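Student: Structure, please.
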Amino acid sequence: MRAGAALCAGIAVWLLGAASCFAGDRLNILCGVDEAWCMTMQQAYEARTATRINMVRKSTGEILDQIRAEKDAPAVDVWWGGTGDTHLQAASEDLLQAYTSTRETDLLPWAQNFFALSGGRAAGIYAGALGFAYNSELLGKQNVSAPNCWKDLTSPSYRGRILAGNPTSSGTAFTMLATLVQLFGEDEAFAYMKALDRNVAEYTKAGAAPVKAAARGDALIGISFMHDAVTQKQAGAPLVIVAPCEGTGYEIGAVSIIRGTSRLQEAQRFVDFALSPEGQATGFQAGQNQVPSNARASLPAGAPDLSLIKMVDYDFATFGSPAERSRLLARFDADVHPPSQ
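Tutor: Below you'll find the model as predicted:
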């Protein structure tokens, strides 16, 4: 209990510091993973290198928007974490600096394939499967059946009881949108999401927020990456984690150097650390359960076994395209959930 309180207090202090402007004499990093992992990575890197860094946590869509806005005078040096298709969009817009880390040959094949797909501008650091989790205690009290499939979530019995991310800001939610298009076809996917929208109480900015709410009992069902639900379950939450019966998609989280950085060598050193077994171990140390990309890194005990999950052959090239992302988001706003709602 004391350790948990100390961690929460540490995160609060870290977030307060992150709210300040980026310092000119430090390596400036935008972080797309959970706040606890952002803080743990910052502490590990500073201890390892004696280099001070500024680490600011934002949702993936917000990071992409900031990097686009600052392309002529970047204030950020490194983008660490967040769904890989968004990194690919930035790479295709020439917002990222190519770099081949000395650690690249240690990476698993899926990460090496991702690196090649990015043109050497983004490196895979972890993988995770999409799914949902429900609060078993609430399920019993509300006397509703347990969901096992994507299409179960459109049942009227879940009206107002589901939380999901907003794909305009959340990389997790965009992965869900792209996954459904690949599973069902575009028109059926949007018809499904419109039906699901009737049951969604709120669209959150951050992708992990829905399962955190389900863990607290603030929602019955949260749609997110399964490793985020595992973290909540390990902390004692009464969650049941579901890999949808129809199949599901997955993310490759990535790290990228921002084109135009004035701290290129230090940014490269951070990427090397992020791809090392030591750097990837910070995820487990922060209570995270993604599958690390370095073959020499230890697999967290709670990491979902991706080989046992029915997965789509996720098309990172198509859904990492800025044009395709913009088109799908515009259709989501028009057909499913207008921004004013």
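Student: only C-alpha atoms for contact and neighbour calcs from this point on.
Tutor: Noted.
Student: Ser256: how many residues sit nearby?
Tutor: 31 (other Cα atoms under 10 Å).
Student: hmm, I was thinking of Ala235
Tutor: For Ala235, the neighbour count with other Cα under 10 Å is 12.
Student: gap between Thr318 and Leu117?
Tutor: 11 Å (Cα to Cα, to the nearest Å).
Student: for Ala90, same thing?
Tutor: Computed as Cα to Cα, the Ala90 to Leu117 distance reads 12 Å.
Student: Neighbour count for the two, which is higher?
Tutor: Ala90 (24 against 17).
Student: Give me the secondary structure label for that one.
Tutor: helix (DSSP: H, G, I helix; E, B strand; the rest coil).
Student: if you skip the residues just before and after it, what's nearest to it?
Tutor: Using Cα to Cα, 6 or more residues apart in numbering and skipping the chain neighbours, the partner closest in space to Ala90 is Leu96 (6.4 Å).
Student: Second input sequence below; structure requested for side-by-side comparison:
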Amino acid sequence: MYKRFLMLIVSLAATLALPVQAAQTLVVYSSGPASLARALARNFEQQTGAKVELYAASTGKVMARLAAEKNHPRADVVILANWTAGLALAEQKEVYPFHPADIAKRLRPALDTQGPFLPIGGDTVSIVVNTKKVNDLQSLDDWFALEGKAWHGEVTMPNPLLSGTASDFVLAFTARYGDRAWNYFKALKAEGTIWPGPNAAALRPVELGARSAMLSAVGHTSLKAKHKGNSLALVFPKSGTVLIPRPILIMRSSHDKALAERFVRYSLSEQGQKLVSSALLIPAVSAVQPASIWPDLSSVKFINADWQKLAAHRTQVLERFRRDILGQ
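Tutor: Sure, this is the predicted structure:
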């Protein structure tokens, strides 16, 4: 009896002496909305027991952080606000290909574009106006409508060097209209348009009534502000706007690709996509509907964007915008 008790003590001591296995840690870098990234991280932790280390910022800041850490990469999964930023990382051979057929077949066709990664959702851009200052919405049915004396000092736009959706808008807009688009941006600059930062910063003056209109306003930020009771209206030009897929990708340098794949699969599951819808993005999966606050998207004209072609000119176009429009 004593011998058996002694063996039990020795066995227990040996068990206690074993190192405690730390929970797996996944590093996720995410563009906005930050509330969505936090919800995905929290629910994934609860489901898997893994720990998620999250960095949430604008697309510009996420891309800058990835570039700064290139020699010592940390991110496992990256969520961006625009498709061309994801394609830029893929072009640099930094993306681990993950586009499984079982998920792809459930995607909205308009969001299932070419790339070695998946869309977590989508968003679009419009002209947003303060309805206390602008009541003739019919006059804004064209992207070029914000030019002229009446709009001097009244327009804002997100900085495309910081906002992913604004950068893809600039790429698609200049590709479609060429010199006319660049001359328009110069005219906007001359009439006092400001580019104060990402979408939330650009929308704030319009919310407050300090400015009348915002060009290239992303949907989820505008709808959230409108839902809070602000006097805002979204106007989709009849000439067409862009539906911008938002990529979720796994970095080739990821230290735990299996865990990264589980996170992507969770984000594209019905539960994850409901979080996407609650964040006022357009879910990537067809079975999950956008939030009811969205206008009828079937009445919105979307232009076809060749994302691969746009991505090939991304650096040059944004550098031109920095130099010629922002004067940096």
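Student: before we move on, back to that, if I read this right, the residue nearest to Ala90 of the first structure contacts Thr86, doesn't it?
Tutor: No: judged on Cα atoms under 8 Å, Leu96 of the first structure makes no contact with Thr86 at a distance of 11.6 Å.
Student: how about the strands of the second structure, start to end?
Tutor: Ranges of strands in the second structure, per DSSP state E, are 25-30, 51-56, 77-79, 95-96, 118-130, 155-156, 213-218, 232-235, 243-251, 282-283.
Student: looking at these, which is buried most?
Tutor: When you average the neighbours per residue for each of the strands of the second structure (mean count of other Cα atoms under 10 Å), strand 282-283 leads with a mean of 30.
Student: and that one, how far from the first structure on average?
Tutor: Here the mean offset of strand 282-283 of the second structure against the first structure after fitting is 1.2 Å, by mean Cα distance after the TM-score superposition for the first structure.
Student: show me where the first structure has helices.
Tutor: Using DSSP state H, the helices of the first structure run over 2-18, 35-49, 60-69, 84-92, 109-117, 136-142, 171-184, 186-197, 209-216, 226-234, 264-274, 277-285, 316-319, 322-331.
Student: count of residues packed around the closest residue to Leu7 of the first structure other than its chain neighbours?
Tutor: Leaving aside its chain neighbours, Leu7 of the first structure sits nearest to Ala36 (7.9 Å; criterion: Cα to Cα, 6+ apart). Using other Cα under 10 Å, Ala36 of the first structure has 20 neighbouring residues.
Student: swap in Phe174 of the first structure?
Tutor: Burial measure for Phe174 of the first structure: 25 neighbouring residues, criterion other Cα under 10 Å.
Student: In the second structure, point me to whatever sits opposite it in the alignment.
Tutor: Counting by TM-score structural alignment, Phe174 of the first structure corresponds to Ser167 in the second structure.
Student: List the residues that contact that match.
Tutor: Asn82, Asn159, Pro160, Leu161, Leu318 (Cα atoms under 8 Å, 6 or more residues apart in numbering).
Student: Next: Leu243 of the second structure.
Tutor: Taking Cα under 8 Å, 6+ apart as the definition, contacts of Leu243 of the second structure comprise Ala110, Leu111, Gly122, Asp123, Thr124, Val125, Phe302, Ile303.
Student: Now which residue in the first structure aligns to it?
Tutor: Structural correspondence for Leu243 of the second structure with respect to the first structure (TM-score structural alignment): Tyr250.
Student: any idea how far Ser169 of the first structure is from that match?
Tutor: Distance, Tyr250 of the first structure to Ser169 of the first structure, by Cα to Cα: 18 Å.
Student: Apart from its chain neighbours, what residue comes closest to the match of Leu243 of the second structure?
Tutor: Nearest non-adjacent residue to Tyr250 of the first structure (Cα to Cα, 6+ apart): Ala129, at 4.2 Å.
Student: Next one: the counterpart of the one you found in the second structure from Thr15 of the second structure, what distance?
Tutor: In the second structure, the residue matched to Ala129 of the first structure (TM-score structural alignment) is Thr124. Per Cα to Cα, Thr124 of the second structure is found 56 Å from Thr15 of the second structure.
Student: what does Arg65 of the second structure give?
Tutor: Going from Arg65 of the second structure to Thr15 of the second structure by Cα to Cα gives 42 Å.
Student: the more surrounded of those two?
Tutor: Arg65 (17 against 11).
Student: Does Ala50 of the second structure touch Ala41 like I think?
Tutor: No: checked against Cα under 8 Å, the pair Ala50 of the second structure and Ala41 is beyond contact range at 9.6 Å.
Student: ok, now how distant is the most centrally placed residue in the first structure from Lys212 of the first structure?
Tutor: Central residue of the first structure (Cα atoms, centre = their mean): Gly82, 4.3 Å from the mean position. According to Cα to Cα, Gly82 of the first structure and Lys212 of the first structure sit 18 Å apart.
Student: again, but for Leu220 of the first structure
Tutor: Separation of Leu220 of the first structure from Lys212 of the first structure (Cα to Cα) stands at 11 Å.
Student: can you check Ala295 of the first structure too?
Tutor: Distance from Ala295 of the first structure to Lys212 of the first structure, counting by Cα to Cα: 30 Å.
Student: Comparing those two, which residue is more hemmed in?
Tutor: Higher neighbour count among Ala295 of the first structure and Lys212: Lys212, with 24 against 14, using other Cα under 10 Å.
Student: how much space between the residue nearest to Ser239 of the second structure when sequence neighbours are not counted and Leu297 of the second structure?
Tutor: Ranked by Cα to Cα, 6+ apart and with sequence neighbours excluded, the top spatial neighbour of Ser239 of the second structure is Asp142, at 6.4 Å. In this view, Asp142 of the second structure and Leu297 of the second structure are 17 Å apart by Cα to Cα.
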